[in-house]
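Visitor: Compute the structure for the input listed below.
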Amino acid sequence: MAERRTAARPPHSSASAQLEQIGFRLRVAREERGMTISSVAEFTGLTKGFISQVERGLASASVTSLAAICDALTMPMGRLFDPPRVFVSRRSERGPAMLMGNGVADEILTPPGQSNVQVIETVVEPGGGFEPEPYRLPVDREFVVVLAGVLEMRIEAEEFLLEEGDSMSFDARHAHIWRNPSETERARVLWVLTSHA
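Guide: Got it, this is the predicted structure:
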């Protein structure tokens, strides 16, 4: 009697998306740790080809295999299944924020729920800014880019004149002040504050 063959059905699209997400997260975790597929294969006893297929979302791994790969990557297995953390901030839902300075209008662009980064857009009127008293921020790094106009920055004893398109980054715990030196033109500035914790 002839053996009846059936064509393999392609995985359901949501299952396929789940496989791709798991594979993507495994690949990112491996690359972040500077590991090769060969080193993961050696640690887990799985073949390089199988691990490569899992990373590309082309193969489904058993719970045991996933646990072994996660163990090799020192990564909790639950992280493979966490929904992506996406935060959205709609312009229509944001209001102005008066954070600091004179002749300054701030708008916090960071969506709620973000704790390790803050993005602020500031419009600085001619002669406006934050001076004369220097300030420090309890964050690790401060990045600033001038979107329009000019901005004069003083960090500790050093002065910098930033023009449109210029950017700089510095340790936000250093005392600093800033102002728009123009007598006629507004400055528009984007600040990014980051913390590792």
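Visitor: CA only for contacts and neighbour counts going forward, please
Guide: Fine.
Visitor: Nearest residue to residue 173 in space, please, no chain neighbours.
Guide: Distances taken as C-alpha to C-alpha, 6 or more residues apart in numbering place residue 136 nearest to residue 173, at 4.9 Å, with adjacent residues excluded.
Visitor: Could you pull up the contacting residues of that neighbour?
Guide: Residue 136 sits next to 172-176 when contact means C-alpha atoms under 8 Å, 6 or more residues apart in numbering.
Visitor: Following up with a second sequence; could you model it the same way so I can compare the two?
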Amino acid sequence: MVTTIEKDTALVRGSKIRSLRQRLKLTLDETATAAGISKPFLSQVERGLASPSIYSLEGIANALGVKVQYFVDTPSEERSVCRANELKFFGFADSANLFARMTNLPAGRQLEAMLVRMPPGQKRSEVTTHAVEEFIYVIEGHVSLTLEDKTFVLLARDSAHYESTVPHSWANTANKESVVMWVGTPTLF
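Guide: Alright, predicted model coming up:
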């Protein structure tokens, strides 16, 4: 006898599989073939009408480029939410900036976000990250962003999006602390 909880779990898991498959622009047939299962079975799994074995789920996960945990883990506050009162700023010996992580970093996440507090009159500093793309949003103050040999002054509520392979640096050009939100995608290698 199948319980309501098991039906709900199958439906949620199936929806996650379908959603990811569609985001990747893969057909049912392509995904089923890569997963080593039949197209009708995958269709039933996606609609919550069938539950895959761990072996089949592993095949589906591999076909979609994720770990099995992607389909098994449920959202939790510890993994998904960062409370403002729990932000902890930290620094590095070679930087006057302070940083606070705004995201939790479970395996497989594609984004990392940080708050950066820059003291007034800060010297230009090269920004080194392990990101492929970066996005910054100026919350307070003025920030001078240099990409290669071009410099842009960003005021509060301005933003910039760029590839981190481009030589870049930041400087606080305000006479008070500037606060920036930084978001980046980790490298894939």
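Visitor: that older thread, return the residue of the second structure aligned against the residue nearest to residue 173 of the first structure.
Guide: Aligning on TM-score structural alignment places residue 136 of the first structure opposite residue 128 in the second structure.
Visitor: which SS class is its match?
Guide: When classified by DSSP: H, G, I helix; E, B strand; the rest coil, residue 128 of the second structure comes out as coil.
Visitor: for stretch 45-54 of the first structure, which positions count as buried?
Guide: Buried residues in stretch 45-54 of the first structure, counted by 16 or more other C-alpha atoms under 10 Å: 48, 50-52, 54.
Visitor: As TSV, those with secondary structure would be great.
Guide: Formatted as TSV, the buried residues of stretch 45-54 of the first structure follow (three-state DSSP):
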residue	secondary structure
48	helix
50	helix
51	helix
52	helix
54	helix
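Visitor: closest to residue 159 of the first structure among these?
Guide: Nearest to residue 159 of the first structure among the buried residues of stretch 45-54 of the first structure: residue 52, at 51.6 Å, using C-alpha to C-alpha.
Visitor: got the contact list for the closest one?
Guide: Applying C-alpha under 8 Å, 6+ apart to residue 52 of the first structure gives the contacts residue 37.
Visitor: same question, residue 123 of the first structure
Guide: Residue 123 of the first structure touches 104-106, 186-189, counting by C-alpha under 8 Å, 6+ apart.
Visitor: Select, from those, the two members most distant in space.
Guide: Farthest pair in these, by C-alpha to C-alpha: 106 and 186, 13.2 Å.
Visitor: where's the equivalent of residue 155 of the first structure over in the second structure relative to residue 166 of the second structure, distance?
Guide: Mapped onto the second structure by TM-score structural alignment, residue 155 of the first structure lines up with residue 147. Going from residue 147 of the second structure to residue 166 of the second structure by C-alpha to C-alpha, to the nearest Å gives 6 Å.
Visitor: Nearest residue to the most centrally placed residue in the second structure in space, please, no chain neighbours.
Guide: Most central in the second structure under C-alpha atoms, centre = their mean is residue 111, positioned 2.1 Å from the mean C-alpha point. Spatially, and ignoring its direct neighbours in sequence, residue 111 of the second structure is nearest to residue 185 (4.7 Å; C-alpha to C-alpha, 6+ apart).
Visitor: Please report how far the aligned residue in the first structure for that neighbour lies from residue 135 of the first structure.
Guide: In the first structure, residue 185 of the second structure lines up with residue 194, judged by TM-score structural alignment. Between residue 194 of the first structure and residue 135 of the first structure the distance is 17 Å, computed by C-alpha to C-alpha.
Visitor: which of these two has more neighbours?
Guide: More crowded of residue 194 of the first structure and residue 135, by other C-alpha atoms under 10 Å: residue 194, with 19 against 16.
Visitor: out of everything not next to it in sequence, what's closest to the aligned residue in the first structure for residue 113 of the second structure?
Guide: Using TM-score structural alignment, the equivalent of residue 113 of the second structure in the first structure is residue 119. What sits nearest to residue 119 of the first structure in space, not counting adjacent residues and going by C-alpha to C-alpha, 6+ apart, is residue 192, at 4.5 Å.
Visitor: Make sure that neighbour is actually in contact with residue 122.
Guide: No - if you go by C-alpha atoms under 8 Å, residue 192 of the first structure and residue 122 don't touch, sitting 11.2 Å apart.
Visitor: Compare those two and say which is more crowded by neighbours.
Guide: It is residue 122, of residue 192 of the first structure and residue 122, that has more neighbours when counted by other C-alpha under 10 Å, with 23 against 17.
Visitor: Would you agree the more buried one falls within a helix?
Guide: No - assigned with three-state DSSP, residue 122 of the first structure falls outside any helix and is strand.
Visitor: Done for today, thanks.
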